[in-house]
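Asker: Just the structure for this:
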Amino acid sequence: MCGIFGVIGKTNANELLEISQILKHRGPDDEGFCSIPNVKHFCGPDTVRSLLFPKISGDLDGAFGYRRLSIIDLSVKSHQPMEKDGYVVVFNGEIYNFASIREELEGLGHQFNSSGDTEVLLTSYIQWGERCVDHFNGMWAFSIWDPKRRIVFSSRDRFGIKPFLYFHDDRYFAFASEQKALLKFSKVSNNPDLEDAKRYLIWGMQNFSENCMFKEIKRLLPSHNLVFNVDTGELKTYEYWNIHPNTEKSVYDEKQGQMYFQKFREIFTDAVRLRLISDVKVGTALSGGIDSSSIVYTVRELMKKQSVPSIGDIQYTFSAVYGNYVADESKWIDIVAKETAVKSLKVVPDHEDLASRLEALAYVHDEPFDSTSTYAQYRVMNLVRESGVTVTLDGQGGDEIAGGYPLYMPMMILENFPNKTFFSEIKNLKKANSSFGLFLRTIGTRYVNDVAQRRYFKEISKGLFNHTNQFIPYGGRSKAEFSHMNLRAWSDMREELVDLLKTADRNSMAFSIESRFPYLDYRLVEFAMSVPSAYKIHQGWTKYLSRRSFEGLINDKVLWRKDKLGFPTPQKAWFEMGFSDFAMNYISNSKFLKYLDVNVNGVFSHKLLWRLVNLAAWARVFEMD
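Answerer: Okay, the predicted model is just below:
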């Protein structure tokens, strides 16, 4: 929806204007500034002309800033920073249930000037204080100036869909939607965290950590609030929401299953309905899998019942395809598109284009990312921008809540042992794209996880670094959680999914697109995590909860397809076709990799070589080379 930023401490107008321009891609429609703690509004060169605020200039004791992507209430009444009764907010995201919250607040005596969700959010804080977030169904990152308590209250949504980066020392507190914007604050340096860089090469992205690749920048974690006291300089963060997944042993029962399937589809349908609320056009990112297809079909069903203004006469879908490569899912995309009568738009990413965009991608994402799938998503979002659509619906989260990953099957079998289905499910491992070898490794890793992590580290780091023998641990829980499928899935949501959501945010906002995620409606997640694992994987079928929930909605060929690809690219083939030579030449000239003691002339797998070239590009773009 937008880009937000702010600083509490001495700053100046030129610095703030530069930060605003850095974030313009997140909000090209409007610009605003407000001094803090002495509240006064200012305009910049991109502020809507009808707003007659004085131009921002000179030195300030602090300020909030904002870039707007207009989605709901396109009028100037929803201009930010927004002030009400002396409180000031900058807000990035959407509160999908804002209409019902507004009705509740009106019943408590509050009045409203605008028709959007920003004023509802601010009024909710005025009414309920820090517990306002308990009322929100949506995605958000926001900061509020509270003049009575003389604090800045900030919050990030339950799943980390929207970013919140910050800097804090004894005198200053600064925040922004992206690291590159924070780097423009004069007090923030671009010093890299070298251990984090090495950890990335071994383990991949780690957006579940407070620490960033930039040493002085931290991220507010999902489901966390932040309170900064202006007078004392004290900063604290705390978790406001969590889930305790169902870990009970269970045997599948069809009657009970029917209740789960009906409830899952009911909540999901409402989650899609809420995410169609928009004053601009909405489309869907379609990969051809169950999760994205379920959104397209559900939108079609909603359109049959009533007009959906944000969709219009025809639903748009956006896909990446690859011709004859295994990664291509055109077959499934075309089945869905034909049956739902959508306007299906496709893009064909390729390795030569990837090479030409390498440094542009590094700039967009602020930190290195794990695979070329991120590049493919970037191309899809470019396609969305060219189509005139401003909001997309996306299927992220469906695998985690419904049991979609092959690893989940051996975990489900182990956690329910012994029961009457044990041997039959063992036989079904291959059917679920799993294997008996993975089952045995799961048993071993469950009991000797630390040994397994160290062995993996040794295998990956051998030949990567010239001299280091230092063990760098993974740092999270996900790769150590083998006790229960639901617990592993929840850990994956807190770690692996956060990485995917980060790349989705940067890719979409790079083209001024807002991405929404129906599977991450907190009501659906809470319900799905209460469902025993025996209903998520059954008779060798992963994602059984989703498959049965969408019977009669999704084409059976798509619903019961056995291959799981997960938005891949033909990355290995691309490296063999020439990208490997480009990458090796690129990393051989990287001073940063040499400083990390990387053996830049080593022999690397395509996955590790991608991380190396991606890290080298990041270091060059942010002037560390």
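Asker: use CA for all of it now, contacts and neighbours both
Answerer: Fine.
Asker: For Val347, which non-adjacent residue is closest in space?
Answerer: Setting aside the residues directly before and after it, Val347 is nearest to Ala320 in space (C-alpha to C-alpha, 6 or more residues apart in numbering), at 5.0 Å.
Asker: Can you give me the distance of that neighbour to Leu559?
Answerer: Counting by C-alpha to C-alpha, to the nearest Å, the gap from Ala320 to Leu559 is 20 Å.
Asker: Show me where the stretch 501-625 of the chain has its helices.
Answerer: For the stretch 501-625 of the chain, the helices defined by DSSP state H, counting those that start in this stretch occupy 522-528, 544-549, 556-559, 571-574, 580-588, 591-595, 606-621.
Asker: In this structure, where's the longest helix?
Answerer: Longest helix in the chain by number of residues (criterion: DSSP state H): helix 254-274.
Asker: picking up where we left off before, when Ala320 and Leu559 are compared, which one has more neighbours?
Answerer: Using other C-alpha atoms under 10 Å as the criterion, Ala320 and Leu559 rank with Ala320 on top: 28 against 23.
Asker: Tell me the helices and strands packed up against the longest helix of the chain.
Answerer: With contacts defined as 3 or more C-alpha pairs under 8 Å, 6 or more residues apart in numbering; DSSP states H and E, helix 254-274 has these neighbours: helix 290-305, helix 522-528, helix 544-549.
Asker: Confirm Leu414 sits in a helix?
Answerer: Yes. The assignment for Leu414 is a helix, going by DSSP: H, G, I helix; E, B strand; the rest coil.
Asker: which ones are touching it?
Answerer: Contacts for Leu414 (C-alpha atoms under 8 Å, 6 or more residues apart in numbering) come out as Ile443.
Asker: In space, what's closest to the residue nearest the centre of the chain - neighbours in sequence excluded?
Answerer: Nearest to the mean C-alpha position of the chain, by C-alpha atoms, centre = their mean, lies Leu501 at 1.3 Å. Once flanking residues are discounted, Leu501 sits nearest to Ile161: 5.5 Å by C-alpha to C-alpha, 6+ apart.
Asker: how about this one, so we can line them up?
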Amino acid sequence: MCGITGWVDFERDLRSQSDTVRAMAAALAHRGPDAESVWTDRHAALGHRRLAVIDREGGEQPMAAEESGQVPAVLTYNGEVCNFSSLRAELTARGHRFRTRGDTEVVLRSYLEWGEHCVDHLDGMFAFAVWDPRRRRLLLARDRLGVKPLCYAPLGRGVVFGSEVKALLAHPLVDAVVDAGGLAELLSYVATPGHGVYRGIHEVPPGTVVIVAEDSITSRAYWSLRPTEHTDDWDATVETVRELLADSVAAHLVSDVPLCTLLSGGVDSSAIVALAARATDHRPRTFAVDFEGHGERFRKDVWHEGADAPFAELVAGHVGADHERIVLSTADLADPLVDAAALRAQDLPRPIPDMDRSLFLLLRAVRSTSTVALAGEIADELFGGYKSFHDPTLTGTGNFPWVSLNLAIGPHGMGNGLLDQALLREVDVAGYTADRYADMLGEMPVLPGETVADRSARLASYAHLTRWLPLLLARDDRLSMATGLELRVPFCDHRLVEYAFSIPPAMRTSGGIEKAVLRAAVSDLLPDEVLRRPKSPFPVTQDAGYGHVLRHRLEAVATDRDSPVRPLLDEQACDRLLKEARPVAVRGWGERRDVEMLLQLDSWLRAYRVRLDV
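Answerer: Okay, here's the model as predicted:
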């Protein structure tokens, strides 16, 4: 996995601007610790940071094609194309000659063969930029689900782009400004396709190509999530899901460096581990996160039915994995350096930063022995793993299901309880969220003959896949790459996504069982205890000592008259909480989330010197 960046300007001569692009690439050093390079010509400068996973000796980037002494295209690329071997054979048959054995040159020659439509031929996770000197245009492209990130900002007569916002902010002409719309996007917990939060910065939406020409910037969606009529019966559906998932897992195992799997003991990650064990002839390596004393302290809440550790160990023993449990202490979670690293990785404050820190520490530990890890992300979104798929009080609210669920928890469910309510009304987070929901309804494809109940359930799936999943994938990518680890997500195979999305909701949750199809598809691979286990999200510590840490940090921010978060702070709400002279409650979401979000905002505003224009 890698970091890409660049600058195109149709007026300026960029041959003297390599230092600027090197600075942008340096901001992505964590994504590519193995190599750095910059390519420049008159109107384009491309940068690359490399984490070598396949073809470690070849595959240097940016990679320039050469034909008769000319350079028809230059590529800077991040990702893994799973079907690169078959594409290479097809391109060879069409007359292309390869100098390397990895997927980078396959992507480059796919562009030479099919132009911007090369993306239709690529399976996997990717984000790349191609500068075409003959056409004087830049192509930006992103994979169908948005596993790999890519953002850009128009600048003069051109653009700057990068894998992460920090690369753009390293350019001297790009400022960190967040206006009312950006703040509403940040606080809504909804990922609007293309929205970059920072003013003037945009994401390339998943499944989209952006073309930058001298007089225009245009975008085209080459893929979208659309249901088709599902005619398979139960047995055929289960068999197809098994085949598609097994194929995807096998494709994601290709690596020239050590590889492992993250294992929580839930059905999703356990399925990946079991299928990976069948696809290889060596003992799988697995990792799980846990907390000191978690087994003794654990209490069931609205999200977590039970601790992960016993289930993860059960699965590891069942498949013969070499399993390691990474045990975190409160001191680990409270380490200011870890907090800063997790925030810096994402460029934005996020609603569940304690989870981010736990995941960061897990991934950092994994990186000590592995360069690639597989994860079980998005199975819940595909197969109906969330409560919101089954509860009509959440799917029929006219709001995003997870927002409705958070609001149902109580007044602090959204994590905004310590923020100034007048400011929130002025920014109109609720209205912003309602508008984004209406936008989604307008694009949601209709399946003829679908019942109201089925459409409601499919809408919940569509919302999660297009407005919630991007937040999860962004978190996974940023935190893994911050440690120099490549994270692969087999459930994001677009063939599997297309098929699963079209499965009737009643079949997905047959018998009232969440993810019934997926459980049936791997029923011969996993212990019954795991197959029967309810959905449980990423674990969080329940140590009261962590609540003391949060309280002390809240006191420090609340009494700091120079804190940049003060304009956002509801001082009375903060005072009421502090006067109770107790640690912040760490069980459940409400109070903990309020405090965590405020602290994250303060750290972000300081670290990025963000100017709020609201």
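Asker: one step back: need the winner for burial among the helices and strands packed on helix 254-274 of structure 1.
Answerer: Across these, averaging neighbours per residue (mean count of other C-alpha atoms under 10 Å) puts helix 544-549 on top, at a mean of 24.
Asker: Which stretch of structure 2 lines up against it?
Answerer: Counting by TM-score structural alignment, helix 544-549 of structure 1 falls onto residues 516-521 of structure 2.
Asker: Same check on stretch 499-511 of structure 1?
Answerer: So stretch 499-511 of structure 1 sits over residues 471-483 in structure 2, by TM-score structural alignment.
Asker: how about that stretch: buried residues?
Answerer: Buried residues in stretch 471-483 of structure 2, counted by 16 or more other C-alpha atoms under 10 Å: Leu471, Leu473, Ala474, Arg475, Asp476, Asp477, Arg478, Leu479, Ser480, Met481, Ala482, Thr483.
Asker: Just give the closest residue to Thr397 of structure 2, not the sequence neighbours.
Answerer: Per C-alpha to C-alpha, 6+ apart, closest to Thr397 of structure 2 is Ser404, 7.0 Å.
Asker: Distance check, the one you found against Arg436 of structure 2.
Answerer: Ser404 of structure 2 is 14 Å from Arg436 of structure 2, by C-alpha to C-alpha.
Asker: same check, this time on Ser456 of structure 2
Answerer: Taking C-alpha to C-alpha, one finds Ser456 of structure 2 at 17 Å from Arg436 of structure 2.
Asker: Comparing these two, which residue is more hemmed in?
Answerer: Between Ser456 of structure 2 and Arg436, counted using other C-alpha under 10 Å, Arg436 has the larger neighbour count: 21 against 18.
Asker: hang on, the earlier thing: is it true that the residue nearest to Thr397 of structure 2 lies in a helix?
Answerer: Yes. Judged by three-state DSSP, Ser404 of structure 2 forms part of a helix.
Asker: so how far is Ala271 of structure 2 from it?
Answerer: 30 Å.
Asker: for stretch 477-487 of structure 1, which positions count as buried?
Answerer: By neighbour count on 16+ other C-alpha under 10 Å, the buried set for stretch 477-487 of structure 1 is Ser478, Lys479, Ala480, Glu481, Phe482, Ser483, His484, Met485, Asn486, Leu487.
Asker: hang on, the earlier thing: closest to Asp563 of structure 1 out of the helices and strands packed on helix 254-274 of structure 1?
Answerer: Among those, helix 290-305 comes nearest to Asp563 of structure 1, with 11.0 Å by C-alpha to C-alpha.
Asker: For whatever helix or strand comes next after the closest one, list every residue counted as buried.
Answerer: Following helix 290-305 of structure 1 in sequence order, the next helix or strand is strand 316-320 (DSSP states H and E). Buried positions in strand 316-320 of structure 1, judged by neighbour count with 16+ other C-alpha under 10 Å: Tyr316, Thr317, Phe318, Ser319, Ala320.
Asker: The residue nearest to Leu501 of structure 1 and Lys502 touch, don't they?
Answerer: Yes. The pair Ile161 of structure 1 / Lys502 is scored as a contact, 6.9 Å apart, by C-alpha atoms under 8 Å.
Asker: Run a quick neighbour tally on the residue nearest to Leu501 of structure 1.
Answerer: Residues near Ile161 of structure 1, counting by other C-alpha under 10 Å, number 27.
Asker: A strand includes it, no?
Answerer: No. If the criterion is three-state DSSP, then Ile161 of structure 1 is coil and not within a strand.
Asker: Can you tell me how far it is from Phe511 of structure 1?
Answerer: 17 Å.
Asker: From what I see, Leu526 of structure 2 and Ser270 are in contact.
Answerer: Yes. With contacts counted by C-alpha under 8 Å, Leu526 of structure 2 reaches Ser270, the gap being 7.4 Å.
Asker: between those two, what contacts are shared?
Answerer: Val315.
Asker: Off-centre distance for stretch 277-289 of structure 2?
Answerer: Chain-centre distance of stretch 277-289 of structure 2: 23 Å, with C-alpha atoms, centre = their mean, to the nearest Å.
Asker: oh sorry, the question was meant for stretch 314-325 of structure 2
Answerer: Counting by C-alpha atoms, centre = their mean, stretch 314-325 of structure 2 is centred 26 Å from the centre of its parent chain.
Asker: so it aligns onto which residues of structure 1?
Answerer: Stretch 314-325 of structure 2 corresponds to residues 335-346 in structure 1, going by TM-score structural alignment.
Asker: one step back: excluding its own residues, what touches the longest helix of structure 1? List them.
Answerer: In contact with helix 254-274 of structure 1 (C-alpha under 8 Å, 6+ apart) are residues 96-97, 295, 298-299, 302, 518-519, 521, 523-524, 527-528, 531, 535, 545-546, 548-550.
Asker: from the chain's centre, how far out does that helix sit?
Answerer: Chain-centre distance of helix 254-274 of structure 1: 24 Å, with C-alpha atoms, centre = their mean.
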